[in-house]
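Q: let me see the structure of the following:
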Amino acid sequence: MLLLLGSFLLLMLVGVPVAISMAVASVLYIVLYGVAPDIIVAQRMIAGVESFPLLAVPFFILAGNLMNSAGVTGRIYSFAVALVGWMKGGLAQVNIIGSVIFSGMSGTALADAAGIGTIEIKAMKDHGYPVEAAVGVTAASATLGPIFPPSLPFVIYGMMANVSIGALFMAGILPGVVMTLLMMITVAAFAYRKRWGSDAPFNVRELLSAGMEIVVVLMVPVAIYLMMRAGLSMNAAAGIALLVLLALDWYFGFSAVMALMTPVILIGGMTMGWFTPTEAAVAAVLWSLFLGLVRYRTMTLSTLAKASFDTIETTASVLFIVTAASVFAWLLTASQAAQLLSDAILSITDNKWVFLILVNLLMLFVGCFLDTIAAITILVPILLPIVAKFDIDPVQFGLIMTLNLMIGLLHPPLGMVLFVLSRVAKLSVERTTMAIVPWLVPLFLALILITFIPAVSLWLPQQLGLLR
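A: Below is the predicted model of the structure:
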């Protein structure tokens, strides 16, 4: 175990990518100790990605890229400005609301930071906000992406922990709302302290229009449900609702109704049993193509090709990490690392809450050094048996793990959101890190609530019958 972990950490310290570090450390361990035939590396790597739920990964990545290339990001931003831009610290509030909406399409923090985050930082700088404030709120709001459904980390966690991905998606909604409110309160506090004004005039017409768009979107699932109660089939009810929505969108000239429908389609479709989370990813891609090619007509063959190639590149890197981490995690288990860690934790405490505090500290530390996907793939097989001993619901633990690792994305040395925003804002990594620090307060408050109040995560899936 010392050789396995030591060689992995050494390779990372000298700058070798995470996936290659794990693969080289695994091969070195197998060759030197002969614990298994060399062919086992290839077999474990293939087994690591031979999973139906993992098909959701490239499709959700593609959906986020298509939304960016179709100009949907800009429409979401304009809608958020009409909704909350008139508040004090308006563009900071817009930043948060825009991330909430965009998270229902991409499922990744990086897509949020690189997509709508780019627009938000430029707008805040143009309106006189300090660049550090723009970077800080963008980084904090980007963590909402993997908490609200759909979520790529939830897909990986559900596969590794053998937990319902649909239950994980539903469990993320209430914590996501809590995080959004905490961030908006933080913005209000900064606005009061630093005397930030509003960034858009209070326009009753625009506010009513934005409110009407929300009402129209929310009425779609209600209308489908009522039509089904009246005897129509699910497909017929959905078809009629979509036609009426298109007619309203055309007649009133809404700016973002069709974009706002994306999370409604995904969440509503999974809740009503129309499709599995993996099929929901395909539905997101089809809806993105419809918006870009038919409704808004902003997507060209070149932008479609660019989105496709970006997806191939991102998917390849994600799945390479999964394959390397699956071998590494298997060797950690074979070398009794899981049992050693379990014995060490149980020798320290037999209290569930103390265990959760220790696990939070561990994952906050790991999140600063390991890629999110790699961390989930490695830690789940090690920690889940201990979680079961303490009778902690694995769905709640999935929320705890994901939020910890999202916070890790904001820290050096390997925080990818940190580096993306540093490049976008043209700030040094050091200044970007200091800009993010104050915005960790609402994230840690949300983490405490999710950790110590299980109902925050489990109430909604229990009401929907996804958990016992």
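Q: drop to CA atoms for contacts and neighbour counts, all remaining ones
A: Will do.
Q: ok, residues contacting the helix or strand harbouring residue 183?
A: Using DSSP states H and E, residue 183 maps to helix 173-194. For helix 173-194, contacts defined as Cα atoms under 8 Å, 6 or more residues apart in numbering pick out 88-89, 92-93, 96-97, 100, 140-141, 144, 147-149, 196-197, 439, 442-443, 446, 450, 456-457, 460.
Q: and residue 320, how far is that from residue 158?
A: Separation of residue 320 from residue 158 (Cα to Cα, to the nearest Å): 18 Å.
Q: those two: which has the busier surroundings?
A: residue 158 (24 against 20; other Cα atoms under 10 Å).
Q: next, work out how far apart that one and residue 40 are.
A: Residue 158 is 24 Å from residue 40, by Cα to Cα.
Q: residue 393 too?
A: Relative to residue 40, residue 393 is positioned 33 Å away (Cα to Cα).
Q: identify the residues contacting residue 314.
A: Here residue 314 is in contact with residue 61 (Cα under 8 Å, 6+ apart).
Q: what separation do you get for residue 411 and residue 287?
A: To residue 287, residue 411 is 34 Å away according to Cα to Cα.
Q: what helix or strand does the residue most central in space within the chain sit in?
A: The structure's the chain has its C-alpha centroid closest to residue 146; by Cα atoms, centre = their mean the separation is 1.3 Å. For residue 146, there is no enclosing helix or strand under DSSP H and E.
Q: what's it in contact with, if anything?
A: Residue 146 is in contact with 103, 107, 108, 109, 152, 153, 154, 402, 406, counting by Cα under 8 Å, 6+ apart.
Q: tell me how far it lies from residue 105.
A: 10 Å.
Q: how about residue 454?
A: Distance from residue 454 to residue 105, counting by Cα to Cα: 26 Å.
Q: so for those two, which sits in the more crowded spot?
A: Just comparing residue 454 and residue 105: by other Cα under 10 Å the higher neighbour count belongs to residue 105, 35 against 15.
Q: contacting residues for that one?
A: 60, 63, 64, 67, 150, 262, 263, 284.
Q: quick check: closest non-adjacent residue to the second one.
A: With Cα to Cα, 6 or more residues apart in numbering as the measure, residue 285 is the residue that lies nearest to residue 63, at 4.6 Å, once sequence neighbours are left out.
Q: tally up the residues packed near residue 39, please.
A: Residues within reach of residue 39, counting by other Cα under 10 Å, total 8.
Q: how many neighbouring residues does the nearest residue to residue 68 once chain neighbours are set aside have?
A: Nearest residue to residue 68, sequence neighbours excluded (Cα to Cα, 6+ apart): residue 115, at 6.3 Å. Residue 115 has 21 neighbours, counted by other Cα under 10 Å.
Q: sequence B follows; please return its structure for comparison with A:
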Amino acid sequence: MTTIVLFGTFALFLLLSVPIGIALGLSTLATIFYTGAIPVQFLMKELVTSVDSFPLMAVPFFILAGEIMGKGGISERLFNFANALVGNKTGGFAMATIVTCMFFAAISGSGPATVAAIGGIMIPAMVRQGYDKKFATATVAAAGSIGVIIPPSIPMVIYGVVGGASIGDMFIAGIIPGFIVGGALLAWAYIYSRQQGYKGLAEKTSLATIGKTFWEAKWALVIPVIILGGIYGGIFTPTEAAVIAVVYGMIAGLFLYRELSIKDMPKIFADSALTTATVLIIVGSATAFGRLLTIEQIPTQVANFMLSISENEIILILLITLLLLIVGCFMDTLAAIIILTPILLPIAVNLGYDPIHFGIIMVVNLAIGFITPPLGVNLFVGSGISGLSIEQLSRAIIPYFFAMIFSLLMITFIPELSLWLISFAE
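A: Predicted structure coming up:
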């Protein structure tokens, strides 16, 4: 009965459009009152202790770094470089948009932030080039989901904290999967553009143009090298890398590109603080919710139930994938990771999956949730930029959804795609 109260009240609050973080906290509180065996202080304690974590400090700093770099002239320079690489191909603008999102993903660590930073520039530009607005917006929304797969990634930080996995290893493991997802999106953009007759730039790409745009974007492109190189070189931790990303972004925006001013900083700090507060409320509430699940032994019950269905590894991992895809439609990525990792990780380990590989599987699964309604955060951001309805955008995104599913299956059943770089780095 306790389980019914916990999930029933949570579903009710979601139906009432209560924000996910508040809904998790209120459902936990309602269950505490129902059981009468757990003190109310339990919720307050979890809200505080769950965010009292040094690795978790990377989250607000990566959010701040993404805000600074998104407003510091980096997005436009990344696009110019991507456009020089692929702009003359069929569907060149669409492909350049996806490549730009992949570049920006290596800076922001956030899907919605990538859509906001790149979409504001690229959706109007693609429409001016003759692209259908629905296709243009769907392209940015889908490519923005790569923001949580290519490192640095905020969901990977959360998974590392909850699952006890190395955040540095998670970052390294996300590189090849991120390129696989990006490649699948590029493939569909090319196919659709060829069908619709979307031509690339008339002029041919020259090495001089590529070199020029690369040089202009060099301060942005070097950021992932600094972050990952520093972490794996033992120079600093992922949390310290996030701080360095902030300082570097400020230097690049204020002094190198000179598209930021001191007057811009208060708004950037305020926007970052608002996003951070939202994230940390979700983290705290989801942790309390997950701890209550553990007390009620729900993870064990779920594991036993799944194992009772089948002991076949392929069937079980497909069931886990289906569960994550469904959850991603209704629940915030960070909340889903915090709640489901203690439930699903032991099952995956028993099936022989490496914890790092399974973490990548979870992140890619939940990244697809960014483009699946009703939650579909990237859809809402893209809709806000383009003015399209969520219904129109949901239909336009379907081919990209299947491209990401294909990538997910590759990543799931070929562990080397996630683990090879880690073994090479070691």
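Q: rewinding a little: inside helices: which ones of the contacts of helix 173-194 of the first structure?
A: Using DSSP state H, the members of those that fall within helices are 92-93, 96-97, 100, 140-141, 442-443, 446, 450, 456-457, 460.
Q: out of the residues you listed, which comes closest to residue 343 of the first structure?
A: residue 450 (25.8 Å; Cα to Cα).
Q: just the helices in the stretch 101-250 of the first structure please.
A: For the stretch 101-250 of the first structure, helices defined by DSSP state H, counting those that start in this stretch occupy the ranges 109-114, 116-126, 131-142, 152-161, 165-171, 173-194, 204-229, 234-252.
Q: again, but for the stretch 301-450 of the first structure
A: 301-334, 337-348, 352-367, 372-389, 394-408, 416-425, 429-436, 440-452.
Q: residue range for stretch 60-73 of the first structure in the second structure?
A: The aligned range for stretch 60-73 of the first structure in the second structure is 62-75, by TM-score structural alignment.
Q: on that earlier part again, what range does the helix holding residue 183 of the first structure cover in the second structure?
A: Residue span in the second structure matched to helix 173-194 of the first structure, by TM-score structural alignment: 175-196.
Q: now that stretch on the first structure. Mean distance?
A: Compared with the first structure after fitting, stretch 175-196 of the second structure has a mean deviation of 1.5 Å; criterion: mean Cα distance after the TM-score superposition for the first structure.
Q: for residue 56 of the first structure, which non-adjacent residue is spatially closest?
A: residue 278 (4.5 Å).
Q: which of the contacts of residue 105 of the first structure has the largest number of neighbours?
A: Busiest of the contacts of residue 105 of the first structure [other Cα under 10 Å] is residue 150, holding 33 neighbours.
Q: how about residues contacting stretch 84-94 of the first structure?
A: Residues from elsewhere that reach stretch 84-94 of the first structure, judged by Cα under 8 Å, 6+ apart: 77, 80-81, 83, 120, 123-124, 134, 137, 184, 187-188, 190-192, 196-202.
Q: what does residue 303 of the second structure align to in the first structure?
A: Aligned by TM-score structural alignment, residue 303 of the second structure pairs with residue 342 of the first structure.
Q: what's the burial count for that match?
A: By other Cα under 10 Å, neighbour count at residue 342 of the first structure equals 18.
Q: what residues are up against it?
A: By Cα under 8 Å, 6+ apart, the contact set of residue 342 of the first structure is 383, 386.
Q: which residue packs closest to residue 367 of the first structure, ignoring adjacent ones?
A: Per Cα to Cα, 6+ apart, closest to residue 367 of the first structure is residue 408, 4.1 Å.
Q: re earlier: more neighbours, residue 411 and residue 287 of the first structure?
A: residue 411 (24 against 21).
Q: and the more buried one, what's its match in the second structure?
A: In the second structure, residue 411 of the first structure lines up with residue 372, judged by TM-score structural alignment.
Q: what of residue 276 of the first structure?
A: Residue 276 of the first structure maps onto residue 237 in the second structure, by TM-score structural alignment.
Q: residue 227 is in contact with its match, correct?
A: No: assessed by Cα atoms under 8 Å, residue 237 of the second structure is found out of contact with residue 227, at 9.3 Å.
Q: more neighbours: which of the two?
A: Neighbours per residue (other Cα under 10 Å) separate residue 237 of the second structure from residue 227, with residue 227 holding more: 27 against 19.
Q: residues in contact with that one?
A: Each residue near residue 227 of the second structure by Cα under 8 Å, 6+ apart is listed here: 152, 238, 241, 242, 244, 245.
Q: ok, and the contacts of residue 146 of the first structure in the second structure?
A: Retained in the second structure: 103, 107, 108, 109, 152, 153, 154, 402, 406, out of these (criterion both residues aligned by TM-score structural alignment, their matches' Cα atoms under 8 Å).
Q: make TSV out of the residues you listed and add distance to residue 378 of the first structure.
A: Output for these, formatted as TSV (distance: Cα to Cα, whole Å):
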residue	distance to residue 378 of the first structure
103	25
107	21
108	19
109	20
152	16
153	13
154	15
402	13
406	16
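Q: mark which of those are buried, thanks.
A: If you count burial by 16 or more other Cα atoms under 10 Å, the buried members of these come out as 103, 107, 108, 109, 152, 153, 154, 402, 406.
Q: out of the residues you listed, who's nearest residue 328 of the first structure?
A: residue 153 (18.4 Å).
Q: and that closest one? What does it align with in the second structure?
A: Residue 153 of the first structure maps onto residue 155 in the second structure, by TM-score structural alignment.
Q: before we move on, what about residue 49 of the first structure?
A: Using TM-score structural alignment, residue 49 of the first structure lines up with residue 51 in the second structure.
Q: contacts only, for residue 302 of the second structure.
A: Contacts for residue 302 of the second structure (Cα under 8 Å, 6+ apart) come out as residue 343.
Q: er, residue 197 of the first structure I mean
A: By Cα under 8 Å, 6+ apart, the residues touching residue 197 of the first structure are 87, 88, 89, 90, 191.
Q: can I get the residues you listed in a markdown table with distance to residue 369 of the first structure and neighbour count?
A: Output for those, formatted as a markdown table (distance: Cα to Cα, whole Å; neighbours: other Cα atoms under 10 Å):
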| residue | distance to residue 369 of the first structure | neighbour count |
| --- | --- | --- |
| 87 | 38 | 21 |
| 88 | 37 | 21 |
| 89 | 33 | 25 |
| 90 | 34 | 24 |
| 191 | 33 | 18 |
